[in-house]
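Participant: Here is a sequence with its predicted model. Questions after.
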Amino acid sequence: SDWSDITIININIFVTYLYLYFYINMLLNLSILTLNVWGIPFPFISKDRELRIAAIGLELSSGKYDIVSLQEVWSRKDCETLKNATESVLPYAHYFYSGVIGSGLLVLSKYPILSSFFHPWSVNGYFHRIQHADWFGGKGVGLCRILVDKHVVHLYNAHLHAEYNNNNDDYKTHRVIQAFDTAQFIRATRGDSVLQVLAGDLNAQPHDLTYKVLLYTSKMKDCCNSKNIVTNEYQKIRILLL
């Protein structure tokens, strides 16, 4: 009887190990890209926008990515260009409409998007500072529930308020509040998802309070920092644009 019990326990452990092995492998093989496309629809601000959007669409159509999280897709034309360029490899898409000019957040996915939800931030710049325009975007955090091989994955897309002035940052408190709000939203919506990914432009560095509040409140891990992934490298962006 004892040996039978031990055998059953060993079998259960082995089966559990196999399940975890394949489960973890599935997660590790999920390729997710986040990019701020700088799609401000004014040529004197955002140079070569149409050429860059076309080049980005070409890169995304390569089939290397399972989920793509984009920010600053302000133009409906740019949104359609990116969706049309990637529909053969990323057939599922969702744009989060918000504010006067839209949130700028676009998600493209290889896997079905089950549902989506947009949570606007209560603090987002100033109405009278038209030159900064963050207020008009109606910014917030967008959630896409994506079905990946029978598992629900939550993809969160967000673009926190810009800094504009390093020496006199009037929007630091705005970003901290946005980070805290985003972290609470992630914790409140985890539900039955097996994986939660925040892929966006956070306008924050590891030493910033915004970053620390977001990380510790959400109880998430910084995959880019732990894997030493280089981000925002000019040379890579230049190659992409070619």
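Facilitator: It's in. Numbering: from 1, shown residues only.
Participant: drop to CA atoms for contacts and neighbour counts, all remaining ones
Facilitator: Fine.
Participant: which stretch of helix or strand covers the closest residue to L242 other than its chain neighbours?
Facilitator: Nearest residue to L242, sequence neighbours excluded (C-alpha to C-alpha, 6 or more residues apart in numbering): A55, at 7.2 Å. Using DSSP states H and E, A55 falls within helix 49-60.
Participant: now the closest residue to S115 other than its chain neighbours: how far from N157?
Facilitator: Once flanking residues are discounted, S115 sits nearest to R145: 5.4 Å by C-alpha to C-alpha, 6+ apart. For R145, the distance to N157 (C-alpha to C-alpha, to the nearest Å) stands at 12 Å.
Participant: And stretch 186-206, what's buried?
Facilitator: Within stretch 186-206, the residues that count as buried by 16 or more other C-alpha atoms under 10 Å are 186, 196-202, 204.
Participant: what would those residues look like in TSV with distance to W38?
Facilitator: Converted to TSV, the buried residues of stretch 186-206 look like this (distance: C-alpha to C-alpha, whole Å):
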residue	distance to W38
I186	26
Q196	25
V197	22
L198	19
A199	16
G200	13
D201	11
L202	14
A204	17
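Participant: put this beside the first:
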Amino acid sequence: MDSPGQIKVLTFNTWGLPLASKDDKLRLRMQAEYFRQSGKTLDVVLLQEVWTDEYVALLKDAAAEAGLVHATTFDGGVLGAGLLVLSRFPFTDVAFRPYSVRGEPGALQGEAMSGKGIGYARVQLPYGGRCTTLHIFNTHTHANWVHSVTPDAHLPDVKVPTDAFAPYRTANILDAIAFVKPILVAAEAAGDLVLAGGDWNVPVDNLEAALLVELLPGLRDAWQLAGHSALDSKGNTCGDPGNVYTGSIIGGYVPERIDFLWTNSSRVLECETVLKIMPGTTLNYSDHFGVRGIISCEVDSKDPCVVAMVRPITFPEECSGSGSAGDAVAMGCWGPTGGDINLRDRQVSAAAALPRSASSSGPFRTSPGPMAESKVAVDPAGNVSGGAACRKVSRRVRLLQLAGEQLRAGVDATTAGQKRLLRRALLFAAVTLVAIAVQLYGILAETDYWAKRLAAAVAVSVAPSALGLCLSQLVWMSMGTAGRRGFGQLARMVEVWEKVARAEMEG
């Protein structure tokens, strides 16, 4: 059998948004030069915020000179998706799933007008053995300008976002999970490599990332697989104080690692941040840094019935009785995932080595599917129950509860927004009618010449503008209806996932 080979991959947010970004002409030319030179050492490039056809052509042509001759974009919405994938190897399939919920209609940020979603490309690899196919996902979720979070009382490693845009990001992540899951399952069964990269706009310890890790346990963070700490500041890709464009980010900056490479590979040889300062300048390539990884095509073959990827933490006394970790494990009260990914990998290996009868109870139990179940002591209302007989709810259930809360908050916010838009539409309609009435008065009334001209001028300038604003509110209301339905559909999906998680836990 031939060597499984390696994939050299890069994900990068280009900030290629004319008018709204700074120095975009210069930066995109310098980015093209980077790919013309350094692209020779890359196999796959995932780009975000390539918003114009001009920039797509610029980057594609430069990358092609470096051997990245295969390219595909993913389009949707009024402004497009801004996603571009470059590859040294040929595509055999491409697909795109627009996100059900895109943003607040009428908001200045313009998220609702974009066509954000998650793109997929299947790539034919030149390696022998089982490693002949690579599955690529590229995405850019709703931006985060506020960065306000609160810790969850039951999952201390998970920070729950509280900003007004959090429901949109959560919805995007859930859409991405639903799209990736069946492809990931089939790929793992076939021994295929999977890479999911992009600007996820969430740090690794936030709810949205925890949902992705929990619901797609086959995917792991390449940064951590390469030996880095999850929250190592060297991995920060956005909001870095050393980036000259950090001050241009709406809402200021919070140094975070929000650009990820997720993979099902068994080994990541290297993962680092790149594309920082442009040669010969003091400027940066973008307001983001890129992430470059060297990833083995070798995929672990794990028993899909083994439930692992968990590690003990300090357990609440309500679950442990005596307060010891050992008692807590015996009772099924588990701690959250995260932290030392290598430790979890060792636990996975230990669990997989156990006979099925031995792993059906205790820390590593089996279930009908590849679930990572960590126990926390919460009741259906989300309250900690007391005593040694506490109700044990899986980590997955708790995360889905939090996701459901975000989606319901999105429905409520969208409904309230539609009411505001309706009030504005009525106001502008009233202004339009008054302006038309004034114009008629100026034409028909017995008054002096200059008064007529003044009335007509006011009416001619005000009436069309007010009518246009009235119609825009109605259009945004229809977009809000689509968003509310998108939130509702995702909420129903989460309810199904939660029921399945509870059934598997209780079974």
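Facilitator: Arrived safely. What you are looking at is a predicted structure, and each value in this text was computed from that prediction instead of being measured.
Participant: Work out the TM-score between the chains.
Facilitator: Scored against TM-score structural alignment, normalised by the length of the first structure, the superposed chains reach a TM-score of 0.83; 216 aligned residues with a C-alpha RMSD of 1.9 Å.
Participant: quick one on the thing from earlier: look at the counterpart of the residue nearest to S115 of the first structure in the second structure and give its secondary structure.
Facilitator: In the second structure, R145 of the first structure lines up with R122, judged by TM-score structural alignment. Three-state assignment for R122 of the second structure (DSSP: H, G, I helix; E, B strand; the rest coil): strand.
Participant: Quick one: residues contacting R122 of the second structure.
Facilitator: Neighbouring residues of R122 of the second structure by C-alpha atoms under 8 Å, 6 or more residues apart in numbering: 91-94, 133-136.
Participant: which residue ranges form the strands in the first structure?
Facilitator: Per DSSP state E, the first structure has strands spanning 32-36, 67-71, 92-95, 106-109, 113-120, 140-148, 151-158, 195-198. These are given in chain order.
Participant: Return the distance of the last one from the chain's centre.
Facilitator: Between the centre of strand 195-198 of the first structure and the centre of its chain there are 8 Å (C-alpha atoms, centre = their mean, to the nearest Å).
Participant: go on, the second one?
Facilitator: On the basis of C-alpha atoms, centre = their mean, the separation between the geometric centre of strand 67-71 of the first structure and that of its chain is 6 Å.
Participant: Show me what counts as buried in stretch 51-64 of the second structure.
Facilitator: In stretch 51-64 of the second structure, counting by 16+ other C-alpha under 10 Å, buried: 51, 55-56, 58-64.
Participant: Pick the one among those residues closest to Q473 of the second structure.
Facilitator: Nearest to Q473 of the second structure among the buried residues of stretch 51-64 of the second structure is W51, at 25.7 Å by C-alpha to C-alpha.
Participant: That closest one: what's its closest spatial neighbour, skipping adjacent residues?
Facilitator: Closest to W51 of the second structure by C-alpha to C-alpha, 6+ apart is G82, at 4.6 Å.
Participant: for G138 of the first structure, same thing?
Facilitator: The shortest distance from G138 of the first structure to any non-neighbouring residue, by C-alpha to C-alpha, 6+ apart, is to G99 (3.9 Å).
Participant: likewise V69 of the second structure?
Facilitator: R88 is the one closest to V69 of the second structure (C-alpha to C-alpha, 6+ apart), at 5.9 Å.
Participant: Count residues in the vicinity of whatever residue of the first structure lines up with that neighbour, would you?
Facilitator: Matched by TM-score structural alignment, R88 of the second structure corresponds to K110 in the first structure. For K110 of the first structure, the count of nearby residues is 21 (other C-alpha atoms under 10 Å).
Participant: For K110 of the first structure, give me its contacts.
Facilitator: Per C-alpha under 8 Å, 6+ apart, neighbours of K110 of the first structure: 65-67, 89-92.
Participant: Then E104 of the second structure?
Facilitator: Applying C-alpha under 8 Å, 6+ apart, the residues near E104 of the second structure are 111-112, 414, 480.
Participant: Neighbour-wise, which one of these leads?
Facilitator: Going by other C-alpha under 10 Å, G480 tops those with 26 neighbours.
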